[in-house]
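[1] Pasting the sequence and the predicted coordinates here, then a few questions.
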Amino acid sequence: MMVFVLMILTAWLFVLLAVRTGRSSRARDSVSESIAIHRERLTQLEDDFRQGQLDLADYQQFKAETERALLDDTRKEARGEDRRPLPWPLALAALVIIGAASWLLYQQWGASDAVEVRRGFVELATSEQPTQAELDATLDGYQALLQRHPDDLQGWFRLANMQMELGRYADAQPNLERVLRLLRDGGRNAEDEATILSYLGQSLWAQEQPDAALARFEEALQFDAQNNLALGFAGRLTFENGQYRRSIDYWQRLKNLTSADADTRLIDEFIRRAQLALAEQGIDYQPEQQARLQLDIQLPSAWEGLPDEAALFVYARRPGERMPLVAKRVPVTAQTMRLTLSDADAMTANGGLAGQSEVEVSARVSFSGVAQSAPGDWTAEPQRVDLSEKAQQQLRLQLRQP
C-alpha cells in the first residue's frame, strides 16, 4: 500500500511539473510573440499609408483589426501574469498535505482493513502449515471487518463455515444465529434456512448440548424433510437418548433419499442396532418400506440434437389429476437414462408416494427446460402402477417425437 501511495505522489509531482514548466511557459511565449507581430504590423501599415501604397479606407480598416487583436493578446498576457505558477516550496507542501490526507481518509473510511484481511488469507493459503495464532488472527480480523457490514449474509456465513471447519464452534454459533436472522428478515428460503439450522445443530452438538442440538435438527427437518445432515444427526441423537423408534425412522428416511445403487450398509447397521435395543425391551419394530419407482427412460435417436437448455422431467401423480405427487428434473445426457422416483422427490411436504395405492407415471423432454408443457415436447405414454403390490417397481418409458 505504501508503494501505491508513493506512486501516486510521484505522478502528482510530474503532473505539477508539466503544468508549471510546460503549459504555462509555452502559453506565455505564444502570447508575447503575437503581441510583437501585431505591433510590427501596425508599424508596417503606417509606413505603407505614408508611402501611398494604401488608401485611407483600407489603412483605417486594417489598423482597427490589428489594434483589436493586439488588445485581446495584451489582456491574455495580463491574465497570465495574474496566475503565476505555484512556488516550488508551496507545491511540494501541497503534495505532502494531499498525500497525508488521502492516507488518513483511506485508513478511516477506506478498505485498508479489507486489504489486511485479504493479505492474511493469502498468507494462509501459501503457508505450508499455518500456526493456530495465524489462523485465529485472520478469522478475528475478518469478523472485525464484518462488524462494519452487519447485513452481509454471505460474509457472515463464510466466516461461520470457516470457524466450524477449524473447530471453533463456540465462535461460529452466534454468527450462524446472525445468518439465520438475516435469512428470516429477508426473502426466506426453506432449504437455506434448513441448512443453517443444521449447522447450528452441529455446532451445539460439538459443544455438548445434545438436547438443544436435536431441537435445531428437528426444526431444520420442518423446513426441508430431505436434509441429509439433519436426518443423520437426528437419528444419532435420538438413539443416544434411548428413543430407538424415532432413530430408526430418521435413519430409514435418510436411506430412502439415497440412490438405488448407493452403499447403505452403514445406515443399515445403525438401524439394526436400534432394532436390537428395542428387541431387548421386547419390541419388534420394523420401519415402513418406502415406495420406489425404478425408471428406464428411452429417448429418440435425435436426442443428441437437443438444445443445451433441454431437460427431462419424470413424474408420478394420482390417476386423473394434473398435480404430480413426485417429480424430478434432470439434464438429458444419454439416449437411455435410469432414474428413481421416491418420496425424496415429493413436490410438497404432504406429497410423495407413501399411502398411495395407484399412481400414473410419465416423462417429458422440454426443449426450453421449463416445467410447463409446450408444443413440440417429447412425451411418453403414461403408465399406471399399483403400489400396493410391492415397495419397489421397475418401469420402462419410451419417449416419442410429436
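    Looks like it came in fine.
[2] from here on, contacts and neighbour counts on C-alpha atoms
    Noted.
[3] Could you pull out the helices in the stretch 101-250 of the chain for me?
    Secondary structure of the stretch 101-250 of the chain (DSSP state H, counting those that start in this stretch): helices at 112-126, 132-147, 153-165, 169-185, 190-206, 210-223, 228-240, 244-257.
[4] list the buried ones in the fourth one?
    So the one you mean is helix 169-185. Of all the residues in helix 169-185, those buried under the rule 16 or more other C-alpha atoms under 10 Å are 169, 172, 173, 175, 176, 177, 178, 179, 180, 182, 183.
[5] So the fifth one is in contact with residue 155, correct?
    In other words, residue 176. No - contact criterion C-alpha atoms under 8 Å: residue 176 and residue 155 do not qualify, at 11.0 Å.
[6] contacts for stretch 244-263?
    Stretch 244-263 is contacted from outside by 226, 228, 231-232, 234-239, 264, 267, 270-271, 274-275, 277-278, 285, 287, 290, 340, 342-344, using C-alpha atoms under 8 Å, 6 or more residues apart in numbering.
[7] what do you get for stretch 279-289?
    245, 248, 249, 252, 275, 278, 391.
[8] what about 10 Å?
    Contacts of stretch 279-289 with the rest of the structure, by C-alpha atoms under 10 Å, 6 or more residues apart in numbering, involve 244-246, 248-253, 256, 271-278, 354, 390-392.
[9] To what extent is residue 138 buried, counted in neighbours?
    20 (other C-alpha atoms under 10 Å).
[10] any idea how far it lies from residue 199?
    From residue 138 across to residue 199, the span is 22 Å (C-alpha to C-alpha, to the nearest Å).
[11] One more: residue 212?
    Counting by C-alpha to C-alpha, the gap from residue 212 to residue 199 is 12 Å.
[12] next up, a second structure to put side by side with the first:
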Amino acid sequence: MIWALLLLSLLLLMFLLVPVWHREKADDRYQSEENLRLYQERTDELAASDLDEEQKQALQLELDREFLAANSTVVSAQTKASARYRWPVAAALFVVSVGATVLLYQQWGAANEMRATELLEKASQAELTPPERSELIERLAAAGQKQPGNIEWNYLRGRLLNANGNFAEAAEVFADILVVLPEEATADRAATMSLLAQARFFAADQKADNGMYQLLKDSLELVPGNPQALGMAGMLAFELKDYQGAVNYWRQLWLSMGDTPEAQMLAQGILRAVEHVREQGGEVDLSWMKRAEIKVLVDLSAEAKAAVDPADTVFVLARAVSGPPMPLAVQKLTVAQLPQVITLSDAQAMAPGMNLSSHEQVTLVARISKSGQPMPQSGDWQAEQSPVSNQEKELVKLMIGSLVP
C-alpha cells in the first residue's frame, strides 16, 4: 500500500508542477515578444527622425542597451516574483491532496482490515501485548460495522472478548451473530450457541439459568457429540439440579475421551451426579464406566507364514463398524513376534473422541504389510472379524491367512 501511495503521489506531483513550469515559460515568451515589439517600434521612430547620424547612433545604442536589460533583468525579476507564488501553491496542493488521500483511505479503504489481519497473524505466532489486543478488538469492531454481512469479523471479536474476560460484551456479539446466521449453517449455529451460553454463564458470575441450558441443548441437537458443548451442558444440568441430564451428557463426553487425567476428573463429577440421582430415588447403570478392552490372539496360517518375512510389519487394529475408517485402537509388531496375545484399549486411540469405549461394535483386523504402510495393498495378508463388542470378555482369535487382492 505504501509503494502504491508513493507512486500516486509522484504522479500527482508531476500533474501539479507541469502547469507551473509551462506557465513560467509562457510568461517569459510573452514578455520577450512585447519587449521586441516596443524595441522595433522605437527603432523605426528613431530612423524616421530628423536627427543627424551621430545622434541616431548614440540613441540607437541606448535603445539596444535598454532592450538587453529588459530581457535579462526586468523579465527575470517578474518571472521570479511570479514563481515565488506559484511553487508554494503547487506544493500546498500536493500536501493537501496526499493528506486527503490518506485520510479517505483510512475511512473507506482496507487499512483497518489489513491491520486487523496483521495482528491476527501475529497472534497466531506469539501472544499479543494488552495494547495490541485492545487495538485488535477495536479494529474487528470497525470491520464488523463496515461489513455487516461478513460474520467472521464479529465472530473473531466475540472470541477475543471472551478470552479477555469481557463476557457480557461477548454475549451481545454472539447473540447478534445468531440472529443473522442462516438456518442451514448448522455447524456455525451450534458453535455460536455454545459460545453464547458460555459467555452468558460467566457474565452471570457462573450462575446457570434455563436459557443457557436450552442453548446448549439446541446446539447438541444440531451437532451431537461436540465435546465442549457436552461438557458445559453437563455442568449447567448439574447446577440446575438436572442430575440425570448431567450424567447423560458427561457419559457421552467420557466415552469419547481416552484414559487421561481429564477423564478421571470427569469420572468424579459423574459419580457425584449419580449420588444425587440416587438421593432422588433414581438408579443409574454405571457398567459403561469400565474402559473398553479387547484381548486378541494373533497368529498366521502355514500358507501365509511361507509367503512372508519375519521382519514384515504386522498391524492389529479395531475400527468402528458404523463410523469413520480411522482406527479406534492400533498396535504394531512384526511377523517374528507371532503368535502373540495383544490388548486393544483406549490408550491406543489415534485422535480425541475416536477410541474403543466410544463405539460398542467394532471390526478387528490383523494385517501383514509388505510395504510397512497401514493402508492395505495388494500382496498383503490379513484376517478380519466383525462385529465384536468393545466389552468382549473372551479372547478373540485372528488367524492371518487371506491374501489381499
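    Nice, thanks for sending it over. As the structure is a prediction and not an experimental result, all values here were calculated from the model.
[13] coming back round to it: distance to residue 67 of structure 1 added to the helices of the stretch 101-250 of structure 1, as JSON lines?
    JSON lines is the format used below for these (distance: least, C-alpha to C-alpha, whole Å):
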{"stretch": "helix 112-126", "distance to residue 67 of structure 1": "61"}
{"stretch": "helix 132-147", "distance to residue 67 of structure 1": "68"}
{"stretch": "helix 153-165", "distance to residue 67 of structure 1": "72"}
{"stretch": "helix 169-185", "distance to residue 67 of structure 1": "76"}
{"stretch": "helix 190-206", "distance to residue 67 of structure 1": "82"}
{"stretch": "helix 210-223", "distance to residue 67 of structure 1": "90"}
{"stretch": "helix 228-240", "distance to residue 67 of structure 1": "93"}
{"stretch": "helix 244-257", "distance to residue 67 of structure 1": "97"}
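[14] Would you tell me which of those gets closest to residue 101 of structure 1?
    Smallest distance to residue 101 of structure 1 across these (C-alpha to C-alpha): 14.6 Å, for helix 112-126.
[15] and that closest one with helix 132-147, angle?
    Going by axes from the mean of the first three to the mean of the last three C-alpha atoms, to 10 degrees, helix 112-126 of structure 1 is angled at 150 degrees with respect to helix 132-147.
[16] If we go by neighbour counts, what in helix 112-126 of structure 1 is buried?
    Buried residues in helix 112-126 of structure 1 (16+ other C-alpha under 10 Å): 113, 117, 120, 121, 124.
[17] and the residues you listed as JSON lines, adding distance to residue 299 of structure 1?
    Output for the buried residues of helix 112-126 of structure 1, formatted as JSON lines (distance: C-alpha to C-alpha, whole Å):
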{"residue": "113", "distance to residue 299 of structure 1": "57"}
{"residue": "117", "distance to residue 299 of structure 1": "53"}
{"residue": "120", "distance to residue 299 of structure 1": "53"}
{"residue": "121", "distance to residue 299 of structure 1": "49"}
{"residue": "124", "distance to residue 299 of structure 1": "50"}
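[18] what's the closest of those residues to residue 104 of structure 1?
    Using C-alpha to C-alpha, the buried residues of helix 112-126 of structure 1 come closest to residue 104 of structure 1 at residue 113, 13.0 Å.
[19] shouldn't residue 13 of structure 1 be in contact with residue 91?
    Yes - between residue 13 of structure 1 and residue 91 there is a contact under C-alpha atoms under 10 Å: 8.5 Å.
[20] ok, the aligned residue in structure 1 for residue 147 of structure 2 - how many residues close by?
    Using TM-score structural alignment, the equivalent of residue 147 of structure 2 in structure 1 is residue 149. Residues lying near residue 149 of structure 1 (other C-alpha under 10 Å) number 12.
[21] right, and the secondary structure at residue 315 of structure 2 would be what?
    strand (DSSP: H, G, I helix; E, B strand; the rest coil).
[22] Also the one 3 residues further on?
    Secondary structure for residue 318 of structure 2, judged by three-state DSSP, is strand.
[23] need the contact list for it.
    294, 325-331, 344-345, 349, 355-356, 361-366, 384-386, 388, 390.
[24] Grab the nearest non-local neighbour of it.
    Excluding the flanking residues, the one nearest residue 318 of structure 2 by C-alpha to C-alpha, 6 or more residues apart in numbering is residue 364, at 4.6 Å.
[25] So which elements touch the helix or strand hosting that neighbour?
    Here residue 364 of structure 2 sits within strand 361-369, counting by DSSP states H and E. On a contact count with 3 or more C-alpha pairs under 10 Å, 6 or more residues apart in numbering; DSSP states H and E, strand 361-369 of structure 2 meets strand 293-300, strand 313-320, strand 329-334, strand 381-389, strand 396-400, strand 402-403.
[26] For residue 130 of structure 2, which of those is the nearest?
    Nearest of these to residue 130 of structure 2, taken as C-alpha to C-alpha: strand 329-334 at 43.7 Å.
[27] what sits up against the next helix or strand after the closest one?
    Using DSSP H and E, the next helix or strand after strand 329-334 of structure 2 towards the C-terminus is strand 340-345. The contact list for strand 340-345 of structure 2 (C-alpha under 10 Å, 6+ apart) reads 258-259, 291-299, 316-318, 328-333, 355-357, 364, 390, 395-397.
[28] Name only those of those that count as buried.
    258-259, 291-299, 316-318, 328-330, 333, 355-357, 364, 390, 396-397.
[29] ok, for the residue nearest to the spatial centre of structure 2, nearest residue in space, not its chain neighbours?
    In structure 2, the residue lying closest to the centroid (C-alpha atoms, centre = their mean) is residue 120, at 7.3 Å. Setting aside the residues directly before and after it, residue 120 of structure 2 is nearest to residue 136 in space (C-alpha to C-alpha, 6+ apart), at 7.8 Å.
[30] State the distance from the match of residue 147 of structure 2 to residue 159 of structure 1.
    13 Å.
[31] I appreciate the help and will end here.
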